[in-house]
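K.L.:
I'd like to go over a predicted model; first the sequence, then the structure.
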Amino acid sequence: MPAYSKSDLERRMAGAVEALKHDLIGLRTGRASTTLLDPVTVDVYGATMPITQVATVSVPEPRLISVQVWDKSNVGPVDKAIRSAGLGLNPIVDGQTLRLPIPDLTEERRKELAKLANQYAEKARIAARNVRRDGNDSLKTDEKKGEISEDERKRAETEVQKLTDATIADIDAAAAAKEKEILGK
């Protein structure tokens, strides 16, 4: 059976783009969003859990996130987790509710976030290139085993390169859109 699978490569390249989009969602752009707290995990009940498993996160106003903690004993750990997540947010505790005002982004912070978006994009490009390398290696293996001819390998390598180019174009577009959103241009 051939080692090369075009559908597997397409799935893995799409995965790289999806991972990038998920990473970019977490970058703050000055507007409140429930996805901003997605990377936050809370140490409660002797385990580490996503914040969404111990509280309800909502956006009642454009510049405010509200976190309604279900168990009163978890208010402290949730507060601590948000403060230590490196998001630049300072919760205001109001009973079992934490209010997170979203501060205006400074020009310096915007540039840092844009740089971080580019780092995420580069990580995704590297992932796409690694998938391309794996695909080309599989094609060479198939050719050595005599399962495909040299012409078939070259044709398939061209397809792999086209898939890689398209994936990297998607990555660049997602990164450019996020950078534009962050810098407010």
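P.N.:
Here it is on my side, so go on.

K.L.:
From now on I want contacts and neighbour counts done on CA atoms only, so please keep to that.
P.N.:
OK.

K.L.:
close enough to count as contact, Lys21 and Ala173?
P.N.:
No: contact criterion Cα atoms under 8 Å: Lys21 and Ala173 do not qualify, at 10.6 Å.

K.L.:
The residue most central in space within the chain - nearest residue in space that isn't next to it in sequence?
P.N.:
Central residue check for the chain by Cα atoms, centre = their mean: the C-alpha nearest the mean position is that of Asp23, 1.8 Å away. With Cα to Cα, 6 or more residues apart in numbering as the criterion, Asp23 has its nearest non-adjacent residue at 7.0 Å, and that residue is Tyr120.

K.L.:
More neighbours: Lys21 and Ala173, which one.
P.N.:
Lys21 (19 against 13; other Cα atoms under 10 Å).

K.L.:
Confirm Gln68 sits in a strand?
P.N.:
Yes: assessed with DSSP: H, G, I helix; E, B strand; the rest coil, Gln68 lies in a strand.

K.L.:
okay, now the one to match up with it:
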Amino acid sequence: MNEDVQFILDSAKEGMVDAIKHLEKEFMKIRAGKANPAMLSSVMVDYYGSDTPLSQVANINTPDGRTISVQPWEKNMLQPIQTAITNANLGFNPMNNGDFVIINVPPLTEERRIQLTKQAKAEAEDAKVGVRNARQDANKEIRDLDVSEDLQKNAEVDVQELTNIYSKKIDVFLEAKEAEIMKV
């Protein structure tokens, strides 16, 4: 196979892998009723005038399946952390006991589970769009190459096979996430 075609295929595959990695990160943010430190990954704390990720100013643990404890490295950060978690609009009600910020993760209602499933489907569709965009870019680059028509057709078939593989992976991730969300 032509070197240029192989490079285009590798680039397309890399774009598709990136779409899956992004999907995995987004799925980590969707809670499934079980406490997980990744639920707080989007929380930014005002740390001496600059927005800093929560994980860089505190230790985040899950002592059990329904509780997240946040232990700041500096005691004076308790109130800003509690405020940041509240302002992040994650649906949590953090409590401050003087040493830790404690978050009780409420069990999900059926309505909320359906809502989270819809959110997961939307994220999966975004990932599929990323995969299709990688396919589209690769096909365009292949058509722009100065190679035989047979080689172009074969390369486009290879790109489509990659697209099918990564679309199926996204579907598998989505099924697993939906099962996790709907499990009571």
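P.N.:
That came through fine. Worth saying up front: this structure is predicted, and the values here are computed from it rather than measured.

K.L.:
ok, back up a step: can you find the partner of the residue nearest to the centre of structure 1 in structure 2?
P.N.:
In structure 2, Asp23 of structure 1 lines up with Glu26, judged by TM-score structural alignment.

K.L.:
one step back: where does the residue nearest to the centre of structure 1 fall, secondary structure wise?
P.N.:
Using DSSP states H and E, Asp23 of structure 1 maps to helix 6-25.

K.L.:
quick one: the residue lying farthest from the centre of structure 2 from Ser11 of structure 2, how far?
P.N.:
In terms of distance from the mean C-alpha position of structure 2, Ser148 ranks first, at 40.3 Å (Cα atoms, centre = their mean). Going from Ser148 of structure 2 to Ser11 of structure 2 by Cα to Cα, to the nearest Å gives 21 Å.

K.L.:
same check, this time on Phe27 of structure 2
P.N.:
In this structure, Phe27 of structure 2 and Ser11 of structure 2 are 24 Å apart, going by Cα to Cα.

K.L.:
go on, Thr163 of structure 2?
P.N.:
Using Cα to Cα, we find Thr163 of structure 2 at a distance of 12 Å from Ser11 of structure 2.

K.L.:
Thought Pro72 was touching Val57 of structure 2, still the case?
P.N.:
Yes: here Val57 of structure 2 reaches Pro72: they are 6.0 Å apart, a contact under Cα under 8 Å.

K.L.:
shared neighbours, these two?
P.N.:
Overlap of the contact sets of Val57 of structure 2 and Pro72 (by Cα atoms under 8 Å, 6 or more residues apart in numbering) is empty.

K.L.:
Now the equivalent of Gln82 of structure 2 over in structure 1: closest residue in space, sequence neighbours ignored.
P.N.:
Counting by TM-score structural alignment, Gln82 of structure 2 corresponds to Asp79 in structure 1. Using Cα to Cα, 6+ apart and skipping the chain neighbours, the partner closest in space to Asp79 of structure 1 is Pro91 (6.4 Å).

K.L.:
Now do the same for that neighbour: its match in structure 2.
P.N.:
Matched by TM-score structural alignment, Pro91 of structure 1 corresponds to Pro94 in structure 2.

K.L.:
how about that match, what does it touch?
P.N.:
Counting by Cα under 8 Å, 6+ apart, Pro94 of structure 2 has contacts 82, 85-86, 101-104.

K.L.:
Distance check, it against Ser50 of structure 2.
P.N.:
Distance, Pro94 of structure 2 to Ser50 of structure 2, by Cα to Cα: 22 Å.

K.L.:
Around the counterpart of Pro37 of structure 2 in structure 1, how many other residues sit close by?
P.N.:
Counting by TM-score structural alignment, Pro37 of structure 2 corresponds to Thr34 in structure 1. Neighbours of Thr34 of structure 1 under the rule other Cα under 10 Å: 17.

K.L.:
What residues sit buried inside the helix or strand harbouring Ile165 of structure 2?
P.N.:
According to DSSP H and E, Ile165 of structure 2 maps onto helix 149-182. Residues 152, 155-156, 159-160, 162-163, 166-167, 170, 173-174, 177-178, 180-182 are the ones in helix 149-182 of structure 2 that count as buried (16 or more other Cα atoms under 10 Å).

K.L.:
Distance from the chain centre to the lengthiest helix in structure 1, please.
P.N.:
As assigned by DSSP state H, the longest helix anywhere in structure 1 is helix 107-144. Computed by Cα atoms, centre = their mean, to the nearest Å, the separation of helix 107-144 of structure 1 from the middle of its chain amounts to 13 Å.
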